[in-house]
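Trainee: Sharing a sequence plus its predicted fold:
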Amino acid sequence: MSGSKGSLMRSRCARPLAISAATAVAAVAVIGMPLPAAAVDPAGQCSYPGEMYKGRPWALQRVLLDEVWSRSTGKGVRVAVIDTGVDIKNPQLKDAVDTGSGVNLLPVEDAEGNKIERGAENGTTDTVGHGTKVAGIIAARPADGTGFVGLAPDAVIIPIQQNDAAGNGTALTLAEAIDHAVAEGAGVINISQDTAKAVEPTPLLKQAVDRALAAGVVVVASAGNDGLGGNVKKTYPASYEGVLAVASSDRNNERAAFSQSGDFVDIAAPGVDIVTTVPGGGHCADHGTSFSAPYVAAVAALIKSKHRKWTPRQIAAQIQQTAERSTPGHDRLVGWGVVDPVRALTEDGKPLERPVAREGLTDVTPPTTAEVPLGETAEQRDTRLATYAVVSGGVLVAAIAGGAVAFRDARRRSARPASR
């Protein structure tokens, strides 16, 4: 809905294109209800708790983590995750979450008057798993037995439970969540959701975003997952000026098929088969712009930790300018390209206010091609052969002369009387 009551929010993880009747019934059954141990999430993609992922996920393999962490680990930066809550039962998130700064903003009842199972008041209950996945991508701590870790492993998560599987979050509660994040000292805010049907919500949401930016907070939001249908509508809050709108890329650094495109897209990040933390412990893989946004939010935290005085605009420009791209400037599919954490932290000598196109060489005189003969003239050939003849003759004469001398000396030695 829109207007003064706000618009319903939806998470930005990609959903299967087709859902069977049995799956649909199961999804309805778990809406708003706590998930028991080994339950399946409403998206039907993960089990909670999950198995430990032993290797290094591809989205982390593309990054030289030691190179990144030698420059910044995100220490001292607080990242607000406005989502479905963050489950601190996962060991990799236990020490990453500031439970004292969290909040639960879900209403007591839904629009039809049904009681909502809200969970902990500090935002550390996550019956959906969405917020726990997002938080892990940002700041999961290293752990034995797995190669998965957050990109900013020393950053601190502020858990804000503002939505649930039923979409009970509104634009008004999202605005309230943003204000809470600012009040709790967030340096970065991650919003992996948007308004339903891409409807522009109450202006109160934009006002909250503007207040956060004015306070020096980097605001990152997912672009949306309606790309398969060619949907290029703006999504909110991603489309607001100053918000870093994130699309999804695949293993080939190309736009993921589901990722929403449009002029509002600023940057792209891995969003296919993203391994991350789940409630109760362990990991699972999921996909969607929901999980691309925290990848960028983590890079923002790394930069902010290293450059404390940089503004949100400068941090966003740094991420965009150093991205991997196949075109000189911005395009509607992946924005300025796919985020490159290493370049973002190494090519940072001077802050930028906005990204600029990388044009090719212009007005440059090409080097003169060296003149290399492809063959030789008849005269050159005769000269070469004559030279060979002279040199060969000299060698032969020397050999004959040397042989004659040796033969003479041998005869003289044989003619001498034997000594007694």
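Mentor: Looks like it came in fine. Numbers count the residues shown, from 1 in each chain.
Trainee: Only C-alpha atoms from now on, for both contacts and neighbour counts.
Mentor: Fine.
Trainee: Show the residue spans covered by the helices in the stretch 101-250 of the chain.
Mentor: 130-139, 171-183, 203-214 (DSSP state H, counting those that start in this stretch).
Trainee: Highest mean neighbour count out of these?
Mentor: Among the helices of the stretch 101-250 of the chain, helix 130-139 has the highest mean neighbour count (mean count of other Cα atoms under 10 Å), at a mean of 31.
Trainee: I'd like to know which elements that one is packed against.
Mentor: Using 3 or more Cα pairs under 8 Å, 6 or more residues apart in numbering; DSSP states H and E, the elements in contact with helix 130-139 are strand 78-83, helix 91-94, strand 156-161, strand 274-277, helix 289-306.
Trainee: try this one side by side with the last:
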Amino acid sequence: MLSLSETLDKISPHTRPHPSVTVAILDTGILACHGEFKDKIVAMKNFVPNEAVDLCYDSNGHGTSCAGIVLRTTPFVRLVVCKVVSCRGTGQLKWAADAIDWLLKDETGPKNYCPVDIISMSFGCISFDSDFRRAVSEAVACGKVVVAAASNDGRKRLTNIAFPARFGDVICVGSCNNLGQPSSFTPTGREIDFLAPGEDIQAPSSAGFDQFRNMSGTSEATPTVAGIAAMVISYAETIGGQEMRSAVSHTAVMREILRKMASMPGHHDEHMGYGNLDPMRLFKYGPDHFRQVVEEIVGPLPAEAQSQQPVNTRKRKRRASDSEVQEMKACSH
């Protein structure tokens, strides 16, 4: 199972100061004044019509909890918050597509814009939407690591993985209990990649600046995986500089790296994917082993990968098209 505090202690000689990694949370917004988020939020934008325009106030609490879980997994990350789910816990995929398009803008974009490395989405929709599919595909093509919650539908339907987790180029996250076994609400399907803890997870609450609550769902598992991906990106830049950071900053490559942390790296099934994640399964062997793993996936890295220089992997996007309305909902109980 996960041993995140142990992992950070183990790799800390190689990752302090931590290279900057930014995670975008697409959700119900955030209680920005909560103590957990001090000096962590670098940009916020609301995409939900008629709800606190230009603010991301979270009266629902779902987004606040998910953002807090990312930080509890990997405390050095920065957050960009996009409100794409209403205070009622529902939304439209058009809002999410608009948010992703905004995230892919370059430095000529709005003043409060900040490029991101990882996009975490703890919501789901049973219907396909072509414009949302386009936006997600562009994010992946631009080198963003995209992570999404599988849904909480258990085995209600033959096909119960929600979009966007159902897209093949997205890392699909299910939930497990503290024994590493699939949660009763986590769905089954060939799209499942990994399990992460998603039962009774303590996270910040939007009820007050010092309040917390326990949450369950694949929504809670997803930001944990986003945090682990941030850990990988930071570690890669520290030991291999710009070239190695660029190499791991792709969803497909990140999926293969995460497999090295999984309980079943050589076996995939529809209940557990490649199993539950424990970062120590990879990091305990040190930087030389990590470099070897990366090169096994992407091929030999240039000599520059031995340096420790920051990287800019930001790319431009194409113009978005209009989307049909598709409803989505958060993936927490």
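Mentor: That came through, no problem. All of these numbers come straight from a predicted model, not from anything done at the bench.
Trainee: got the contact list for stretch 300-311 of structure 1?
Mentor: Identification of contacts with stretch 300-311 of structure 1 by Cα atoms under 8 Å, 6 or more residues apart in numbering yields 71-79, 152, 155, 187-188, 216-218, 315-316, 319, 344-345, 351.
Trainee: Give me the buried stretch members for that stretch, please.
Mentor: For stretch 300-311 of structure 1, burial by neighbour count (16 or more other Cα atoms under 10 Å) applies to 300-307, 310-311.
Trainee: Going by the alignment, H267 of structure 2 corresponds to which residue in structure 1?
Mentor: Alignment note: H267 of structure 2 maps to G329 in structure 1; criterion TM-score structural alignment.
Trainee: quick one: which of the contacts of stretch 300-311 of structure 1 sit in strands?
Mentor: By the criterion of DSSP state E, membership of the contacts of stretch 300-311 of structure 1 in strands covers 78-79, 188, 218.
Trainee: before we move on, back to that, kindly provide the distance from the match of H267 of structure 2 to S101 of structure 1.
Mentor: 40 Å (Cα to Cα, to the nearest Å).
Trainee: In terms of packing, which of the two has more residues around it?
Mentor: Counted by other Cα atoms under 10 Å, G329 of structure 1 and S101 do not tie: S101 has more neighbours, with 19 against 16.
Trainee: Quickly note the distance from that one to V79 of structure 1.
Mentor: S101 of structure 1 is 11 Å from V79 of structure 1, by Cα to Cα.
Trainee: Touching both of the two, which residues are there?
Mentor: Residues within reach of S101 of structure 1 and of V79 at once, by Cα under 8 Å, 6+ apart, are I158.
Trainee: what about the residue most central in space within structure 1, helix or strand, and which?
Mentor: What sits nearest the mean C-alpha location of structure 1, by Cα atoms, centre = their mean, is A269, with 3.8 Å. For A269 of structure 1, the element it lies in under DSSP states H and E is strand 267-270.
Trainee: From the contact counts, what lies against that strand?
Mentor: Packing contacts for strand 267-270 of structure 1, counted by 3+ Cα pairs under 8 Å, 6+ apart, involve strand 244-249, helix 289-306.
Trainee: now the ones you listed as CSV including distance to L60 of structure 1?
Mentor: Listed next are these as CSV, based on distance: least, Cα to Cα, whole Å:
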stretch, distance to L60 of structure 1
strand 244-249, 14
helix 289-306, 10
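Trainee: winner for burial among the ones you listed?
Mentor: strand 244-249 (a mean of 33).
Trainee: Quick one: the residues in structure 2 that that strand pairs up with.
Mentor: Going by TM-score structural alignment: strand 244-249 of structure 1 matches residues 171-176.
Trainee: mean per-residue distance, that stretch to structure 1?
Mentor: Mean deviation of stretch 171-176 of structure 2 relative to structure 1 after superposition (mean Cα distance after the TM-score superposition for structure 1): 0.3 Å.
Trainee: any residues touching that stretch, and which ones?
Mentor: Here stretch 171-176 of structure 2 has contacts from 146-151, 165-166, 182-183, 185-187, 191-199, 217-218, 220-222, 225, 251, 255, 272, 276, using Cα under 8 Å, 6+ apart.
Trainee: Also stretch 6-15 of structure 2?
Mentor: So stretch 6-15 of structure 2 is contacted by 234-235, 238-239, 279-280, 283-284, 286 (Cα under 8 Å, 6+ apart).
Trainee: Try it again at 10 Å.
Mentor: Around stretch 6-15 of structure 2, the neighbours that count as contacts under Cα atoms under 10 Å, 6 or more residues apart in numbering are 4, 18, 73-75, 231, 234-239, 278-287.
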